[in-house]
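Colleague: build me a model from this:
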Amino acid sequence: MIELKTPQEIQQMRPAGKFVGQILSDLKKMTKVGTNLLEIDNFVKNAIENRQGASSCYVDYAPDFGTGPFAHYICTSVNDAVLHGVPYDYNLKNGDLLSLDLAINVDGWVGDSAISFVVGDAAEEDLRLIKSTEEALAAGIDQARAGNRLGDISSAIGEVAASYGYDVNLEFGGHGVGHIMHGDPHVPNDGRAHHGYRLRPGLVIAIEPWWLSTTDEIFQDEKDGWTLRSADGSRGAHTEHTIAITDGDPIILTARD
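Modeller: Presented below is the predicted three-dimensional model:
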């Protein structure tokens, strides 16, 4: 069921979004060649434990698309991994493409966001891939206005992907956000403009373009039962914000520094 938030409830969601955005900003600054993925996970754990009213949306999360409960505080996807990456004992290498996806509940409301960046020296193709998801996110947010339709957001995202020559996988995409992390509606990363649910003030959604450089096929890593990797070993990027639709411009609740 699609739920609409009141203006007051949207204001109540701001602390969660700000907290998530700040942690991702801090992680991008501190992550370097040699940083261990478990260090990143522990940083988030400590931040949540030190914030009154905060709790992880990931620990013990057990949806039907994962194998067993997720046991960490953040998703860390490296290179050919693009979604749901499980942190493990791995020291990041020069040139690694890292995607961080983070959702936290603060005082009963969720903020959900993701960033991708290269650790150390960056290959031009990796920067191009990341830039495409960032541009797609901006295009999707620009269409998140009352009176438009859900397909306008999806179409805008898909058009950016196509302009860069990337194929879009539709198995996972954006979603409603509120008291829970994943709610209605589903927000595909490609679609038909002027079709679908009519956007209304009070709708809060996560818009999250993600794709891979040379394929749209993914598989689940059997070792951890969660990490989604490209079928051909190519790299992926993932960018996400939680936004609120209003009578005017959309509000980016997870804005980062």
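Colleague: C-alpha only now, for contacts and for neighbours.
Modeller: Fine.
Colleague: list the buried residues of the lengthiest helix in the chain.
Modeller: Ranked by number of residues, the top helix in the chain under DSSP state H is helix 7-30. Under the neighbour-count criterion of 16 or more other Cα atoms under 10 Å, helix 7-30 has 10, 12-24, 27-28 buried.
Colleague: and if you look at stretch 222-232?
Modeller: Those would be Asp224, Gly225, Trp226, Thr227, Leu228, Arg229, Ser230, Ala231, for stretch 222-232 by 16+ other Cα under 10 Å.
Colleague: wait, which of those residues is closest to Asp247?
Modeller: When the buried residues of stretch 222-232 are compared for distance to Asp247 (Cα to Cα), Leu228 wins out at 37.0 Å.
Colleague: where do the strands sit along the stretch 51-200 of the chain?
Modeller: 54-56, 75-78, 81-83, 97-106, 109-118, 174-176, 183-187 (DSSP state E, counting those that start in this stretch).
Colleague: let's see this one next, to set against the first:
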Amino acid sequence: MILYKTNEQVELMQISALLVSQTLTEVAKVLKAGMKTLEIDKMANEFILDHGAVPSFYNYNGFPAHIITSINDVVVHGIPGKEELRDGDIISVDVGTIKNGWHGDHAYTFVIGDASPEVLKLVKTTKESLFEGIKEAVVGKRLGDIGFAIQNYNEKQGYGVVRDLVGHGLGQSMHEDPQVANYGRKGSGTMLKENLVMAIEPMINMGTKDVFLDKDNWAIRTADGKPSVHFEHDVCVKKGQALILSDYSIIEAAEKANVNLNTSYY
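Modeller: The predicted model follows:
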């Protein structure tokens, strides 16, 4: 069952979404080669708690960390640990918060130091495809229009669009109806109505779309070991133009100011 929000509830959700953006901004300020992902997790958790919220992911279905850090061929659900980031790595940082009873949940992929042109192109295309999907998140369109826009944008470049993982509705639960696939047919699926809030999140692989579950029973990896990129925004369906509840601009400003991060794909 899809739960449509009131305008007041959307405003509360925006507070949670912006706290995620602020947390990702703090991460963007300090990311560098040699840093352990466990350090990022500790910092993010403290920042969220200091701002009167709690991390959504901690102990969610038993997940053992506060945020998700997925490196290179890990598509999603990477557990922060003692592994050190290396020059040329890409890392998707996925953060969730609960504040005032409402969830925010989105992700951003960062490039550490020098990376190949092929990797930079994958990051650029995946990020652009997110906004192609968001353009379709308006009253009167259908879920399939979002999926088609993302799929078409990426497959034109020869990339694999993951089928096993999808975006989702968002609210007082982290995962609500509907499922928001990154593939689909124009004009198919649920009709979009005002104040449906969704996490739209393309997960795009350089090679095959196929993935597998790692032995830790959390990390999802690409079947061919090639890199994967993940971007995610919290979006509210509106008439004419979607309302993006999260904010990439503050993340991007911190990312550009950090000499250890590669933003040459902009």
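Colleague: quick check: TM-score for this pair?
Modeller: Here the TM-score for the pair of chains, by TM-score structural alignment, normalised by the length of the first structure, is 0.95; 249 aligned residues with a Cα RMSD of 0.9 Å.
Colleague: can you report how many residues lie near Ser188 of the second structure?
Modeller: For Ser188 of the second structure, the count of nearby residues is 15 (other Cα atoms under 10 Å).
Colleague: residues contacting the residue nearest to it when sequence neighbours are not counted?
Modeller: What sits nearest to Ser188 of the second structure in space, not counting adjacent residues and going by Cα to Cα, 6 or more residues apart in numbering, is Gly144, at 4.8 Å. By Cα atoms under 8 Å, 6 or more residues apart in numbering, the contact list for Gly144 of the second structure reads Ala181, Tyr183, Gly184, Arg185, Lys186, Gly187, Ser188, Gly189, Thr190.
Colleague: which of those ranks first by neighbour count?
Modeller: Ala181 (26 neighbours).
Colleague: translate that residue into the numbering of the first structure.
Modeller: In the first structure, the residue matched to Ala181 of the second structure (TM-score structural alignment) is Pro188.
Colleague: tell me the spacing between that match and Ile243 of the first structure.
Modeller: Separation of Pro188 of the first structure from Ile243 of the first structure (Cα to Cα, to the nearest Å): 15 Å.
Colleague: Cys57 of the first structure too?
Modeller: Computed as Cα to Cα, the Cys57 of the first structure to Ile243 of the first structure distance reads 18 Å.
Colleague: so which of those two has more stuff around it?
Modeller: Taking neighbours as other Cα under 10 Å, Cys57 of the first structure and Ile243 compare with Ile243 leading, 27 against 22.
Colleague: ok so the more buried one is a strand residue?
Modeller: Yes. Ile243 of the first structure forms part of a strand when assessed by DSSP: H, G, I helix; E, B strand; the rest coil.
Colleague: what's the spacing between Asp107 of the first structure and Thr254 of the first structure?
Modeller: Counting by Cα to Cα - Asp107 of the first structure and Thr254 of the first structure are separated by 16 Å.
Colleague: now do Met30 of the first structure
Modeller: 19 Å.
Colleague: trace Met30 of the first structure over to the second structure, please.
Modeller: In the second structure, the residue equivalent to Met30 of the first structure is Val30, according to TM-score structural alignment.
Colleague: on that earlier part again, what's the angle between the longest helix of the first structure and strand 97-106?
Modeller: Angle between the axes of helix 7-30 of the first structure and strand 97-106 is 140 degrees (criterion: axes from the mean of the first three to the mean of the last three Cα atoms, to 10 degrees).
Colleague: surely His233 of the second structure meets Leu170?
Modeller: No. Using Cα atoms under 8 Å, His233 of the second structure is not in contact with Leu170; the gap is 11.1 Å.
Colleague: which neighbours do these two have in common?
Modeller: In contact with both His233 of the second structure and Leu170: Ala199, using Cα under 8 Å, 6+ apart.
Colleague: re the thing from before, now do the contacts for the closest residue to the match of Ala181 of the second structure other than its chain neighbours.
Modeller: Closest residue to Pro188 of the first structure apart from its sequence neighbours, by Cα to Cα, 6+ apart: Gly173 at 4.9 Å. With contact set as Cα under 8 Å, 6+ apart, Gly173 of the first structure has these partners: His186, Val187, Pro188, Asn189, Ile207, Glu208, Pro209, Trp210.
Colleague: out of those, which end up buried?
Modeller: Neighbour-count burial (16+ other Cα under 10 Å) is assigned, among those, to His186, Val187, Pro188, Asn189, Ile207, Glu208, Pro209, Trp210.
Colleague: need those residues in TSV (columns: distance to Glu217 of the first structure).
Modeller: Converted to TSV, those look like this (distance: Cα to Cα, whole Å):
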residue	distance to Glu217 of the first structure
His186	20
Val187	19
Pro188	16
Asn189	14
Ile207	20
Glu208	17
Pro209	15
Trp210	12
